Each structure stands twice: as structure tokens, then as C-alpha cells.
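A.B. asks: Sequence and predicted structure below; questions after.
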Amino acid sequence: METTTNDHLPAPGAPAVPSRKRADLLRFAAVLGALLLLNFLGQRLFFRLDLTEEKRYTMAPATKKLLSDLKEPVTITVYLTGDFPPAFRRLEQGVRETLNEFKVYGGANLNYIFIDPSAGSTEANRNKFYQTLFKKGLKPTNLGATENGKRVEKIIFPWAVVSVGGKEKNVLLLRGSQTAAPDVRLNQSIEGLEYELASTVRNLVPGRRKIIGVVQGHGELTNAEAGDILGAWQQQYDVYRVNLSQMPDLRALDAIVVAQPKSPYSEAEKFKLDQFITQGGRALFFVDALRVDLDSVSRNGVALATPYNLNLDDLLFKYGLRLNQNLVLDLNSGQIPLVTGMEGNKPKIEPMPWQLYPLINKFSAHPITRNLDAVYLKFAGNLDTVKAVGVRKTALMTTSRYTRVLPAPVPINFNDARLEPNPKLYQNGFQPVAYLLEGQFKSLFANRTRPGTMQYQPEKNAQAKPSKILVISDGDFIRSEIDQKTGRPLRLGFDRLANTEFANRELVLNATDYLLDDTGLIAVRGKQITLRPLDKVRLAEERRRWQILNLGAPLVILGLFGALRAWRRKRRYAGFAA
């Protein structure tokens, strides 16, 4: 008699092999399906999470729109790469992260490459490539940092070149105050990367160019004297000379510039300025309250500073600002060359501190002046604010606390530069020398007749479109020094005596951008990244402990995970062995 056995069936209480295997297969299929679904959704839905406190990886809406609207390819070539110490790699990494974000929104129309200038196989090849960069205007920088308690210096090329449609523009990536600590300056540079790169792309992308009118006819700065800033403006805007007496109005302009006038404006000309500003036009005033004629210095080195009569005081007063008739002396100052003796039969000329040339390094946190280096003023007065309803006033620049204010008329003796200043006389504190005015400006001519006519200006014209005005109490602020050999203007802010370039040019360009840019891109300059330095003393004491922890902890965790997995596997399949 044939009998059957149940050897092929699991013993009572043993795990059901087919059901277990089926459950594993179903679990695997579910995980695989979920991964495929996530991949499918990830290709069609875009989102990014920025978990940093200051949102350092989040692009501003203006930057996203600019990059998303690109109509032609943009290529960014970065020369900031190579074998850097950690501090310098942080700046390089910041550039890479910014460009990665640019690529997300720019898509196929945004490309970037990194080139190491020092990667040549021979020294001759490297020097040849360096010369190529020099000809492009890319100058190297010797930047110092402290690594492990040691001073480290590295020659770097902190530049990028943005190319759009055959046009190129250089971008300096290393910004910030030169007087700041190296780590702080690097951090300031990282904060400004988005704005520097995005604004350069915007300037090169074809679009409607704003129009700037530079007022003439009152002894204002000539094209040669303001040559550098005029050239910088022309790269982004259409710039024209404007004679107010020959124009019926200024409606064709987007902004006007009043740069160191020396003779008064007529009432009719002032009316045109007023109507332009109250109807939303933007204005930049670089004006002196006192006349200092250096050509009339006496043999004893003495000149007299006397008040100008520009007929603009009531206009600025109506808008909320008063240009005081004085001069500010500051112990934090520039220098002038003075003859201090003779060397043989030649005079000996030395630079001497000159308190009437204030150096300004105290700025507001406004995007125009954030992370700005020092600027240079000459014969500047101070500014006061007065009540103007609906106008917001921001003091962009102030002097140091060690100042002295002299009311007009002011005798100026250049021989005083030879004397040691008396600190007890410099007790007037911080003095504002630049203001930004924003809001709806009431017309000076409201409820009055139009100059030269009997046409009445009703009160409704007093309230108008929002506008912005920049006022700096130094007419020389945008004056460039002239190269005596070539007769061409030097870069604005460059001081031959100190062989230093101050930030006058950058401030003016930032201010113009803020006044005229309707996209809000200039607000990106307000981005802030907080430095969180480690405790260097504690780091040195606990260095070995943290190295052992960083090396040993992953190995211990990996070993525990392996042991746990082997134990679970053994327990799970123990029934099969029986």
C-alpha cells in the first residue's frame, strides 16, 4: 500500500515559505514603484529647500526672473579656482554654489566654466596665460588669511568674465572693505556674489536702456572731469548733456545729474527740475555749499571758502534736506602734497594729513552702501533733515566721531597741514554728508504761478508719483583725477598720492542702480551671511579628540549596523535550518 508523506510541507508552527517570499517581493515592488514615482514627479515638479537661517542659497525673485527670461546663451568664465587654502576655497565654493543656483533658473541659456590660471604645464605657459588675463584687465590679488595659527598668502585671480552675444564684461568677485579682517572680507564677498553676477548679466542682456541727463550750463563738471563715471554710466544707460534753458521739460529722461554747479539756476530751470522730480523722475545731486577756489590761493597758501548762491536751497529744503554753509574737518582724512624742505636745489614734497579731505568708512546698512570700502571727499559740508511729509530720509554716509565744523566764511591755510591737529577741537561727532530721500515729494511751486508766466500751479500738483533723490554734499565726489601723461581721466576714486582706489565709483553706480532699477535687483546687496567662527583655543586643545571621533564614530556605527543586521537575519531564518 502506497503511503504519502508531508516532508515537503513545513512543520507545524514553521514559517510559510511561499507567503514570506511573496511578502518580500511585494515590499520590493512597492519600494521600486515609489522610487519610480518620485523620479517621475521630480522631473516635472521643481522645488528646493533652503534650511539655512539666513537663506543663503535662496535666489531673490528679481534674480530668478532675470535668469528665467534669458533669450540668448550666457557664459560665465570663472578664474577663481586652483589649489587654495581652506579660507580661499570657501570663496571659490561660494561662487560655485551661486552659479549652480543660477543654472537652475537659467537652464540651457546659462553655462559656466572654471579655469585655473596656474594649471599650465610649465612656468612659461603659466606666465603666458597670466599676460592674457592682464590684457583683459583681470588683475591678481594677494589675499592673506590665517590657517592653523599661521599666516597664509596666495596669489589669486578673483575674477569672472560674463559673455552674452559677443559682448563681455569683467566681474570682480573679491569685494568688501579692504580694512576688514581677511575672513570678514571673504564673507562680504560671498554676500555680494549674487548681485555682482546678476547685475552684470542684466547689463549685457539687450533691453530698454534708461536715459540719464547730465545738467550743464552752470559751471558743472566737464566731460573730462567726470569722464570715468560718464563712461561707466554709458555701459548701462544712454547719457546726454542737458541744458535746462533749452528744453521745454525733462519728461524724456529717467534721471538727472547735477554735478558741482557754480552759478545759480533760474526760477524757470528750477521749475523744470521740480516738475521732473515730483512726477517720478530720479535725481542725483553732487553739490558744494561753499566755493573753494584753489586757483586763487595766495602766496602764503591761504584761500577763503565762501557760500555759493545756487538758488537750489529752497528746492532741497522743500524735499526735506538742508545743505549747511560750512566745512567739515575730520581727523580720519586723506592727504595733500606739501613742500617740506629742499633736497639740493629741488623742493622736497611729502604727503601730509589734510582734515578737509574726509575719508568716510561709516555707512548705513542700505543696499547702496552695504559692504562698501572707504570713500573720499573734498571740502564737504554737513547735511540736516527738515520735516517733509511722506519722505523717508536715510543717512547713507557719516564722518568719524572726531570732527570739527567751521561755518562760512572759512579761511583755509594749507600750511596748517604741517601742524599736529588738536584733538580737543574735534568734538562735533558724526556728521552726515550723504542722504537718500524717497517718497512723494511736494512741489515747491504748488499754489504759485509758473515762473515767467501767469499760469497757476494748483495744490493737486504738489502730490505726485514716488521718486528718489541722492544728495552728497561734495561736488568733487564724481570728479576723476587726470593722467598728466595721457590727458585721460583716471578711475573715479583713485588717489595717486596714496596709490589707492576708494569706493566712490562703486557707490555712485550702486546709487544709480537703486534709483533706476525697477526690478529690485539692487536689494540683493542687502543679503547677509553670518560668520560663525569656531573657538580657536578650544579647537587647538581638542583637535586630537575630534579627529579620533570623526574617524572612529563612523566605523563603530557601521560595525554595529552590520552586527544588528546579521543578528536579525539569523533570527529571521532560524526556522528554515530546522
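C.D. replies: Nice, thanks for sending it over.

A.B. asks: alpha carbons only for contacts and neighbour counts from here, please
C.D. replies: Will do.

A.B. asks: what ranges do the helices span in the stretch 151-300 of the chain?
C.D. replies: 182-191, 193-204, 227-234, 267-278 (DSSP state H, counting those that start in this stretch).

A.B. asks: will you turn the ones you listed into CSV that also has mean neighbour count and distance to T306?
C.D. replies: Formatted as CSV, these follow (neighbours: other Cα atoms under 10 Å; distance: least, Cα to Cα, whole Å):
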stretch, mean neighbour count, distance to T306
helix 182-191, 21, 41
helix 193-204, 20, 42
helix 227-234, 18, 27
helix 267-278, 20, 23
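
A.B. asks: would you turn these into CSV with distance to L490?
C.D. replies: CSV is the format used below for those (distance: least, Cα to Cα, whole Å):
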stretch, distance to L490
helix 182-191, 25
helix 193-204, 22
helix 227-234, 7
helix 267-278, 31
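
A.B. asks: For F286, find the nearest of those.
C.D. replies: Closest approach to F286 among the helices of the stretch 151-300 of the chain (Cα to Cα): helix 227-234, 12.9 Å.

A.B. asks: let's bring in a second one:
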Amino acid sequence: MSTRLSLSLGGLALVVLLFLGVNLLAGLGLSGARVDLTAEKLYTLSPGTKSLLGNVKEPLAFRFVFSDKLTAGVPALKTYAQRVRDLLGEFARQSKGKIALEFVDPEPFSDDEDEAVKAGLQGASLDIASGRQVYFGLVAKNAGGRQEVIPFFETEKERFLEYDLARIVHSLAETKKPIVGLVGDMPLEFGPGGMMAAMRGQSRPYAVMEQLRQFFDIKTVRGDAQAIDDDVTVLIVAQPQTLSESMLYAIDQYVLKGGKALVFVDPLAEWATGSPEMGMMPLGIGLPPGAFTMLGAWGVDMEKGKFVADRELAVPVSTGDLPGMRRRVVAYPAWMTLTDAQRSKDDVVTARLGNLNMGTAGAFTKKEGAKITFTPLLTSSDQGQLLNVDAIGFRPDPEAVFAALKPGGERQVLAVRISGTVATAFPDGPPKPKDEEKKDGEKKDEATKEEAPKRPHLAASSQPANLILVGDSDFLDDRFWVREQDFLGRRMLVPFAGNGDFVVNAVDNLTGSGELIGLRGRSSGQRPFEALDRLRRQAGERFLAEEQALQKRLTDTQRKLDELKGKEKPGAAQTLSDEEKQALDGFRAEMLKTRKELRAVQHNLNRDIERVGAWLKFLNIGLVPILVIAGALGLAYWRRKKAVA
């Protein structure tokens, strides 16, 4: 007995020592150790985010505001809030002390709530009668007092939670607005009329410029520039239709040295003149050979003189505005409205956009053997077809374009993200100036020449290229996405499509570091019971046919019953024959029987689901305690048996 007692005491002492030892080790060297056991590694930051956080130089203050007490009865929101809190904690840890994290649970009508509202957080009402607001947002500041805010963490955006937080860190770490360069034939800064019309007050900048200026500094690249300035973070190339070889070379070298670009190339630039509604031929046709050569060097092909037409995405347009023509609305397959099904859900640029409109857009394909990552952002439906621009004709006829489409089609890539190693489009070096350009160059002041020292020619990218290509410059035209309204004498732009948001998203994404650009959407933290969902679908399919047959029988019986009952006249001695009365009783009995069978089918529909649900609850709640108890009993039995032996 004393031996067994001493063994028990020794074992207990060993357990205590082991417990203390583990805690001591954890306190000394394992305090930051964590294991992510989730299937999708939800709590493991991507290498790009870790690199970004490791390079933060100035202190940042993150204030996470969540109404914890008020959301006690909303488990879904509390679960997501814990996910956000955990991720913020990981951000703070990876920043090596540069991010100071504060958690605030604002009481209703308190100073904390006032500060949250002042900072730009949005409240949500769970109880309208009480007037209490629930807050779930983030206020982040840098040492200079500049602020970034997430007004409310929406569960629908959980897949991009890491990206949104990383973008805030990158934005606050920057000391000034990124510079966006503009080059191309589309006069974005002056509007459809161009510079001369703008100087006369007859043209305004395209609406997309107003959105870009809110976030970036805009810099126009001169048409005779020999190089793109180093301070340009992102270059927007809007329809390089008449750009010189020297300018195309400047763009080429800018990309090869690691510059990021958003490029709009269009087989038919309708903004240049007319539209099918005006009954005029678009004159902005074609791109210079150098533009196609440059696309090829980037690992991309675009079929010359071909645009995408799609019967499924066709935009309704009004035709017949010319004298003697009857006005009517028809579907125009050359113009497309892209919906959720045509947008990439995994890329931050396109995942959260509304509908987008495009007109006579070109299509991209990956060049065979290209060493690039080719990621489609926007596509047509599976009914997309390539038509020759000649199909538009001098006076575009939407019905004729529709008739030119053949049955079938395939998904065409309308916008694509390119990354990786690319080559120069000028393997022989800078293009030699033409005679006229040489004469102009000889007239330039020597001081100007000294300001632009000759740069070494790059034959291949010195850093991985980061480009977004869009096969449509009309995408930027106001009439495709924004409507102008007069509000109290002031001009107000009302978007009806997400084209402007796409441009801002693309530029914002490209202005980020390489780590930020590489981030993609992550899986949601919501873990649905997939087996249960599959069972619901199977049960629904199994019982649907039977339910529909019974429902039809019930409807037919009810109709026959109503026909017989219609022959009955209140107060009459007898209006139905004995056979009809017997049939009436039979129909009533049949109706009751059918209703009973229908209820049984609906009950059976849920029975299997409830059974599996109960089994899953048992596995999640009861199985582990049972296994622990069984293990303890088994261990006790084994020890007793060993002691007796």
C-alpha cells in the first residue's frame, strides 16, 4: 500500500514539475510561438505581408473599435470580430513593435463613441428603439497624424481582410501621394474636345480624372519625352494610337526597370468620334505596329482589327435618331455590360466592383512560350466572338452586328494582369530618330540635353513586371459609366457602372509594393458543414419530383372539386345526382389523402438532414468528453490490473 502511495505521489510531483517547466520555457522563449491548424492557414500572414511589416520604419497607431458587449446576441459578428482582432495582433507582432494596437469597446453615448464617429466609423443599429449603435471598425494613424479608416468591417469582404490591412500599412508608411503619369492619345485631362476645346471652356476632363486626383498626384508625360521620370509610380497609357517610336521605347524601358503600368489598348476607339446612337463611324481605328510589338514583348497577343461581340452581354441602345428613321431600342453586342460572372473574384482590383461597361473591346491571349503569369481580370461570357472592325461600318447597325454572330462562342479575356520576366520590344536598342525629329533635336538647347542623361538600354526586365492591360479605351469614356446631373446649379456626376472604381482600384493596387500587389483573396473564416449542405441538395433533388407530382394531383383534385361544388345551389332541393355526390365525396377524400402524403414528403425531406445535424452536434460537443472519460477509465483499469499483478 505504501509503495502504491509513494508511486502516486511521485507521479503527481512529476506532473507538477512538467507543468511548471513547460510554462517556464514558454515564458522565456516560446511566448511568440503559434501553430495555425486551420485548413486554409487563415491566421498565417503571406510572405508579402510579413516583408511589408518588417520594413515599417515609423510608428503606427491602430485603434480597433468593436462594441463587444452590445453584440453579445450576435455570434456571427463576434466570431468575425475575433478573427479581425487576431489578425491585427499578428500584424503588430510582425511589425516588431512599430504598430501599437489598442482595443476599444465604446459604451453608448460615451466619449469613445464620439471619437469613433468623429474619426469616420459607421454605426449599425441592432435595436432601433433604443438608438444604440454598434461599431466595428479601425482607425489607423502614422506619426505625422495622417489617418486611414475602415468604417465597418463587412463580413462579405473577409476574403480581402489581410489585403485591406496591408494596404493601410503601406499607405501610412508613404510620406506623400504617389505620382501617376499619363501618356497616350486619349485626352483624359482635357476631355473629348482635347486641349484647344478645354482652353475655350468647351471641354472638361474625363470624370475618371476627378476620382484619380482624390488619391494621387497626376503628371502628364510630354509627347517628346525621351524617358519616363523616375518619380512616376504608375504609368497610365490610354490608347497609344499615334505615339512615336521614341515614346514607345520610353514606355518599354520604364516597364523593364520595374515601373508599373495600367494600359488601355483598343482596336476601335469610339471616343475619338461617333457611336451607334449617333449613326456615325468611329474613326479611332487601329494601333501602330509598335504597340503590337510591345504587347508581344510582354508575352501577350491581341488580334489586330478584331473586337469582341457578345450576344449575352449586349447593351440596349437607342437607334434611329437621324431624320426619316424610326427610333427604337435594340441590343448591341459590340457593347457589353459585365456582371459578377465576368469579374475575377480572387483579385482585389475586380472582386468588389459593380457592373462594368465596355465598347468594341479587344481580347488578349498569352503568347506561346511567354514566361509570365497571365491572370484574367475581366472576360466575356462563353458566347464571346471576335468580329472584324469592318463589321461596324460607316453607319453602325446593331442589328447587323447581331446577325453577324454565329452560334456558340468562347470566353474572351478583356482585361488581364501580367507579372513576371518580359523582354524589350527594341532588341536593337533605342530607335533611330527620323530626319525631322533629328532636326528638331539639333535645335534643342544643350542645357536641356544635359538634364536628360543617356540611360543604359535594358534588354530584359531587371525586376518582375507588373502590368494591367485593358482591351478597351472607351472604358474610360464618361458615357460608358457616369451620368452628369445638375444639382442646384452645380455639376454632379452620378455613376451607373463601376468603370471609375476599376481604374482607381487598379492604380491603387499598382502603387503598392511588390508584396502588396502579390496579395490575393484568402478563404473565408466561415466553415460551413459541406456534408450537410450536400445532403440538403440531394434530399431536395430526391423529393422534388415526388412533391411536384403530388402538388399537381392536389391542384387537379381541387379543380374538379370546385367544378362539382359550383353546381350546388344554396336552398335548392338537389342539384347533384347521386353519382356526382359520390364523386364529390371521393374528390374530398382524395384531396385529404394527397395533402397528407405531401406533408409526409416534406417531413421526410428534413428528417435525414436533422439526423445528420444531430450526429454532427454529437461529434462536436459530446464525442471528445466521452473519449476523455473512456481514456481515463481505461487508464485506471490498466493501472489497477497492473497493481494487482
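C.D. replies: Here it is on my side, so go on. What you see is a predicted model; the values in this text were computed from it and never measured.

A.B. asks: Overlay them and tell me the TM-score.
C.D. replies: The TM-score (TM-score structural alignment, normalised by the length of the first structure) is 0.69; 507 aligned residues with a Cα RMSD of 5.0 Å.

A.B. asks: now for Q147 of the second structure: what does it line up with in the first structure?
C.D. replies: Matched across to the first structure, Q147 of the second structure falls on E168, judged by TM-score structural alignment.

A.B. asks: which ones are touching that match?
C.D. replies: V161, V162, L204 (Cα atoms under 8 Å, 6 or more residues apart in numbering).

A.B. asks: now, which of those residues sits nearest Q427 of the first structure?
C.D. replies: For the contacts of E168 of the first structure, the closest approach to Q427 of the first structure (Cα to Cα) belongs to V161, at 47.4 Å.

A.B. asks: can you count the residues close to that closest one?
C.D. replies: V161 of the first structure is flanked by 20 other residues according to other Cα atoms under 10 Å.

A.B. asks: In which helix or strand does L406 of the first structure reside?
C.D. replies: strand 403-407 (DSSP states H and E).

A.B. asks: longest helix of the second structure?
C.D. replies: Secondary structure assigned by DSSP state H gives helix 578-617 as the longest helix of the second structure.

A.B. asks: Give me the buried positions along it.
C.D. replies: Burial within helix 578-617 of the second structure, assessed by neighbour count using 16 or more other Cα atoms under 10 Å, is assigned to 584, 587-588, 590-591, 594-595, 597-598, 601, 605, 609, 616.

A.B. asks: circling back to that earlier point, Serialize the contacts of E168 of the first structure to CSV and add fields for distance to D238 of the first structure.
C.D. replies: Below are the contacts of E168 of the first structure laid out as CSV (distance: Cα to Cα, whole Å):
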residue, distance to D238 of the first structure
V161, 23
V162, 21
L204, 14
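
A.B. asks: if I pick the residue lying closest to L425 of the first structure once chain neighbours are set aside, what's in contact with it?
C.D. replies: By the measure of Cα to Cα, 6 or more residues apart in numbering, the closest residue to L425 of the first structure outside its immediate chain neighbours is R404, 6.5 Å from it. Applying Cα under 8 Å, 6+ apart, one finds that R404 of the first structure lies in contact with V328, L329, D330, L425, Y426, Q427, N428, G429.

A.B. asks: Could you rerun that using 10 Å?
C.D. replies: 327-331, 355-356, 423-431 (Cα atoms under 10 Å, 6 or more residues apart in numbering).

A.B. asks: next one: Q463 of the second structure
C.D. replies: Neighbouring residues of Q463 of the second structure by Cα under 10 Å, 6+ apart: V255, L256, K257, G258, G259, G420, T421, V422, G514.

A.B. asks: now for the second one: what does it line up with in the first structure?
C.D. replies: Under the alignment defined by TM-score structural alignment, L256 of the second structure corresponds to T278 in the first structure.

A.B. asks: surely its match meets K460?
C.D. replies: No. Counting by Cα atoms under 10 Å, T278 of the first structure does not reach K460; the two are 11.3 Å apart.

A.B. asks: Common neighbours of those two, please.
C.D. replies: Common neighbours of T278 of the first structure and K460, using Cα under 10 Å, 6+ apart, are K442, S443.

A.B. asks: list the buried ones in stretch 402-420 of the first structure?
C.D. replies: Within stretch 402-420 of the first structure, the residues scored as buried using 16+ other Cα under 10 Å are Y402, T403, R404, V405, A408, V410, I412, F414, A417.

A.B. asks: so how far is stretch 185-197 of the first structure from its chain's centroid?
C.D. replies: Relative to its chain's centre, stretch 185-197 of the first structure lies at 7 Å (Cα atoms, centre = their mean, to the nearest Å).

A.B. asks: The stretch 151-300 of the first structure: strands as residue ranges?
C.D. replies: 159-164, 167-172, 211-216, 238-243, 255-259, 282-286, 290-291 (DSSP state E, counting those that start in this stretch).

A.B. asks: Show me what the helix or strand that the last one is followed by is in contact with.
C.D. replies: Put plainly, it is strand 290-291 of the first structure. Downstream of strand 290-291 of the first structure, the first helix or strand assigned by DSSP H and E is strand 302-307. Residues outside strand 302-307 of the first structure that contact it (Cα under 10 Å, 6+ apart): 288-298, 324-327, 379, 407-416.

A.B. asks: quick one: secondary structure of T555 of the second structure?
C.D. replies: Three-state assignment for T555 of the second structure (DSSP: H, G, I helix; E, B strand; the rest coil): helix.

A.B. asks: Tell me who's in contact with it.
C.D. replies: A549, L561, M591, T594.

A.B. asks: try P451 of the first structure
C.D. replies: Contacts for P451 of the first structure (Cα under 10 Å, 6+ apart) come out as S266, E267, A268, E269, K270, F271, K272, F445.

A.B. asks: Could you identify the residue of the second structure that aligns with the first one?
C.D. replies: Right, the one you point to is S266 of the first structure. Aligned by TM-score structural alignment, S266 of the first structure pairs with S244 of the second structure.

A.B. asks: and its match, how many neighbours?
C.D. replies: S244 of the second structure: 16 neighbours (other Cα under 10 Å).

A.B. asks: just I336 of the first structure next, same as before
C.D. replies: Per other Cα under 10 Å, the neighbour tally for I336 of the first structure reads 17.

A.B. asks: counting contacts, what elements does the strand or helix carrying it pack onto?
C.D. replies: Secondary structure from DSSP H and E places I336 of the first structure in strand 333-343. Using 3 or more Cα pairs under 10 Å, 6 or more residues apart in numbering; DSSP states H and E, the elements in contact with strand 333-343 of the first structure are strand 346-360.

A.B. asks: Show me what counts as buried in the strand it packs on.
C.D. replies: Here strand 346-360 of the first structure shows P351, M352, P353, W354, Q355, L356, Y357, P358, L359, I360 as buried, counting by 16+ other Cα under 10 Å.

A.B. asks: my guess is the second one meets P421, correct?
C.D. replies: In this case it means M352 of the first structure. No. Counting by Cα under 10 Å, M352 of the first structure stays clear of P421, with 11.7 Å between them.

A.B. asks: All set, thanks.
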